[in-house]
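Colleague: please work out how this folds:
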Amino acid sequence: MFDCQNDDEGEYFEGLYENGHWDWNNHTQGLIFISDLTSKPNDVKILPPATIIGPIQFKDDIGLIEQQRFKKRYQRKSSGETDVVFLQDIKDIVIYTAPISILNKSVINILHTSAADRFLRASIFYFQYYLQIADEMNKRILDLENKIRTKNSIKTESVFRDNLQDLRLLITKEYCNILLGAEEYKKYHHLGPKKKSRSMSKKESVIFESVLRISIQIIWVALGRKKINEIELEMHRIFKSKIFNMAEHKLAHNYKTTLTLEELCVLQGHCFNPNNKKLNMRAPLMNELTCHRDVSFMVFGLGVVKYSRLNSRLRYMERVLIAPEMMFSELQVTIGIIGLPRARFNTMLREIKVPAPTTSSGASVRQSMSRLASRFSKSTGTARTQKLYDDIYLPPQDFEEREHLPEYFPTESYPNKTCNHQHRLKWLARITRLRSGRRSAKIRHP
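Modeller: This next block holds a predicted model:
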């Protein structure tokens, strides 16, 4: 049994306008809400968590004192000279800098499950490739001013589009586990673990919004803290319909108008459901499941089911989902800064940049280094500018080798990855302490 699911749930998810009625106020000339619940003056009133509305600000730029406190109490201890960046390291930083209003026991427990790790890895992997292809398409559109569009251009862009759709499918299969309450999400299903109780829609919405916004911050930190607007827009686009896309409404303009038809075709694909209307609709991410295209059935079990035979493309995706971070360099897996040497980053996982020397001796060193770099670039044919992490190169699809349904489906699965139990308990204790402090302050200063 997965040990991260044994905590009692104690959150209070009652709505702000329940157990009361509305009445007209002649003084304010407007409706006011009057609660029907009577409370004694000496009673301690425990306030429910506020509904998540509006932008959430993470305190990512914290001072040195706060960084030292984080390093002492919450940062994972180094495991030696070959220590690399773990996904847990990024989660710890995001949880530490997140506002207390979006944190509760359920969110912390969900973030420390193997299913959530697969979801976060798939999301980081997708957004890294998405931003990479977005830059490539921008260059291709600019090149059209001097070049002619050919059949090879269409073929190359179709490969980009299919790759993005396959990576979105990795997120979709993990998102389906959340909706269905499968595996470790069973305890947090809106109908209860046995799916027989009354729907707890308010609790589900608070958990979903909190996990979604924390995931955006995790992706941003994992990708070197770059292009937060693009990440937020795409995250809301695939998980929410146009009506509920808060990120797009916040910008107050339609960002699709800034993209050409070719860019939209590649970046968003062709898996749309035109029958969705108003509230009777589903997230665009779910359209990837019903899209009519050639997809291997084994994609839906990657990272969970043990397949005896996988092609190079599926094997690479499986490693992205479940391979240990220490083996990323050996397996040539790239997921942002995950798997890179931890010594390259400071406490908050910002890249440590060594300043160039300014002395005369430093000038001679720079000249010698530039000569060596130029010789190296000429011999290897690579650019001298070094990126924070490598680009993603997916193995090509093999359409010649058609898959046939096996006589029986594999029943053996990978064991659930044991969560960092010590870190989970630390964050639960911190949230309890912060919430109790806020409640005491509100009682003392009503």
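
Colleague: going by C-alpha atoms from here, please, whenever you check contacts or count neighbours.
Modeller: Fine.

Colleague: confirm residue 78 sits in a strand?
Modeller: No - the assignment for residue 78 by DSSP: H, G, I helix; E, B strand; the rest coil gives coil, which leaves it out of any strand.

Colleague: tell me the spacing between it and residue 158.
Modeller: Using Cα to Cα, to the nearest Å, one gets 43 Å for the distance from residue 78 to residue 158.

Colleague: and if you look at residue 321?
Modeller: Counting by Cα to Cα, the gap from residue 321 to residue 158 is 25 Å.

Colleague: more neighbours: the two, which one.
Modeller: residue 321 (22 against 15; other Cα atoms under 10 Å).

Colleague: run this one through as well so I can compare:
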Amino acid sequence: MKRIHVDNYVPKYYSGTWSWDSNKDSLHFEPHNDLENVRERYIVTNGFRFLRTMDQEEELIFRQEYMRDKNTFDGDMVIISDIIDLVLYLMPPNFLTYKLVEFLHQPQVDQLVHSLIIYFEHYLRMVEFVMIRRDEVSGQMAQTQSEQTSDMKRTLSVYLSQYRMLVARNYCEILQDKDNMAKFYHLNMVVKLSDTIGDKFFHEKILAILIQIVWISMHRRAYFVIEMEMNRLFRSDHFVPAHDEYPVFSPIERSLLYGRNKKNVNYRAQESPLIQELKLVPTEDLPILWIGKRKYRGTDIRIAEMELEYIVPASQLCLIDVAHGILGHPKHMYNTILSLNWPSVRFLNFSEEFDPYRVFRQPLIEIPKMNWVQIRKMNEHYEHFYSIRQVVKPVGYKRIAKWVKRSGIIEFFKSGGLITNVVSRAEQELTKTFVRPRVDQIVARYFKVMGNMRKVEGDSVSLSPSHRISRASTKP
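Modeller: Below is the predicted model of the structure:
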């Protein structure tokens, strides 16, 4: 007999539809697990169906088998690994191959996802700014634009291009068949044959997954704007699928959002916008290509701000008062599918004076200084002293194989497997006899964990915790 107990710590997340029952003269709730083909249960991303919600049983399985361990020192914060785990659980079953799951846990992919979240955080603000300006300059109460407004728009467009440049840098590191990326390269180095069809489907799946990751990290808002821009970045305008919900921008708005390096040619010779950003890099922006690789030394405040925004771990973003979607927010503010749990948020009593996670304060665009682009050309850049190396905790074979067998595991629990709760775990601990570790073993284990977080090897010092560890070392 199937035993499923609901823990008190599990969010009471019920997903379904409400309808009016005329017989009972009251509202009637139908959960999604009773309506398998309901429209609200799935969301179509580039032709692939991802789960939008999960029922209570699926939620318990996810929390027991696949959620990140809370015993880590940043287990109470939302980081990129939490979002990737959720997307892996919600993606179609045919996506879960060993190659794809292993690819998603590579350091280069982690850096690409991080830069994409930063880029879309600022891109969505710019889209909102464009929509507001569109209303202000049209109609009977239209406002005239001054030279200062045009100068501000040009500066904001340059800022957005700089974040796009960071995404392009990380994307090109994946395209190069170096180090651990060689086994994912489409060209077989033994027989020298290219798996064109397989690489095409692999690229389509990765692109759909990236859309889901960014959408969830952005509080699940502006889905069609994210989908359209993600397809444009990696495909170009020629291959962006048509959709009625996609916004339509005027040529002036497109030049503001897409930057000064965007060029459209015949589709046979068209390059993606990410590659175009790297072909025409201004001299003053060259240090951006080294962000996260070596410590910047110079007088350019803009590059220093971008570096700080990029190298600070997601769990510590509140220390620099920066918002990257849901990254760095406490987990108790969110339910299992990483949607805001508004009752929990209300009890925190956020205000303008107390809002460390930028929940109460709305995202805003800081107005740049006049002629800031010209002033940056006069900044000085010095030779670097320190290199920064990111160390990502590897994912073992058992963890990847568990994701590949996801459908079988879910089916096992739904057909009679035991989902443990607080009571059943206590009963198991009472029946089992185990030897408690000695004090010296506990101390040794503690120093081993601390050694992984902060290592001292000669002149190199490991900083930053979690799955994103930055190591600063002196240049030889």
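
Colleague: TM-score them against each other, please.
Modeller: The pair, once superposed, lands on a TM-score of 0.70 when counted by TM-score structural alignment, normalised by the length of structure 1; 356 aligned residues with a Cα RMSD of 3.6 Å.

Colleague: quick one: distance of the strand or helix carrying residue 379 of structure 1 to the chain centre.
Modeller: Under the criterion of DSSP states H and E, residue 379 of structure 1 resides in helix 360-380. Here helix 360-380 of structure 1 shows a centroid-to-chain-centroid distance of 40 Å under the convention Cα atoms, centre = their mean, to the nearest Å.

Colleague: over to stretch 239-248 of structure 1?
Modeller: 16 Å.

Colleague: equivalent analysis for stretch 279-298 of structure 1, please.
Modeller: With Cα atoms, centre = their mean, you get 19 Å for stretch 279-298 of structure 1.

Colleague: repeat for stretch 399-413 of structure 2
Modeller: On Cα atoms, centre = their mean, the centre of stretch 399-413 of structure 2 falls 23 Å from the chain's centre.

Colleague: and what of stretch 400-416 of structure 1?
Modeller: For stretch 400-416 of structure 1, the distance to the chain centre is 28 Å (Cα atoms, centre = their mean).

Colleague: hmm, who's touching it?
Modeller: 2, 114, 296, 303-307 (Cα atoms under 8 Å, 6 or more residues apart in numbering).

Colleague: adding secondary structure and distance to residue 66 of structure 1, write those residues out as a markdown table.
Modeller: Output for the contacts of stretch 400-416 of structure 1, formatted as a markdown table (DSSP: H, G, I helix; E, B strand; the rest coil; distance: Cα to Cα, whole Å):
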| residue | secondary structure | distance to residue 66 of structure 1 |
| --- | --- | --- |
| 2 | coil | 33 |
| 114 | helix | 29 |
| 296 | coil | 48 |
| 303 | coil | 37 |
| 304 | coil | 39 |
| 305 | strand | 42 |
| 306 | coil | 44 |
| 307 | coil | 46 |
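
Colleague: now tabulate those residues in CSV and tack on neighbour count and distance to residue 346 of structure 1.
Modeller: Below are the contacts of stretch 400-416 of structure 1 laid out as CSV (neighbours: other Cα atoms under 10 Å; distance: Cα to Cα, whole Å):
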residue, neighbour count, distance to residue 346 of structure 1
2, 14, 33
114, 22, 26
296, 12, 41
303, 24, 31
304, 17, 34
305, 17, 37
306, 15, 37
307, 16, 39
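
Colleague: show me which of these is closest to residue 355 of structure 1.
Modeller: Residue 355 of structure 1 has its nearest neighbour among the contacts of stretch 400-416 of structure 1 in residue 114, at 39.5 Å by Cα to Cα.

Colleague: what's the nearest residue to that closest one if we skip its chain neighbours?
Modeller: In space, and not counting its chain neighbours, residue 114 of structure 1 is closest to residue 417: 5.3 Å by Cα to Cα, 6 or more residues apart in numbering.

Colleague: what helix or strand does that neighbour sit in?
Modeller: Using DSSP H and E, no helix or strand contains residue 417 of structure 1.

Colleague: measure it to residue 332 of structure 1 for me?
Modeller: 21 Å.

Colleague: helices and strands around the helix holding residue 379 of structure 1, which ones?
Modeller: Using 3 or more Cα pairs under 8 Å, 6 or more residues apart in numbering; DSSP states H and E as the contact test, no helix or strand touches helix 360-380 of structure 1.

Colleague: sort out which residues of it are buried, please.
Modeller: residue 374 (16 or more other Cα atoms under 10 Å).
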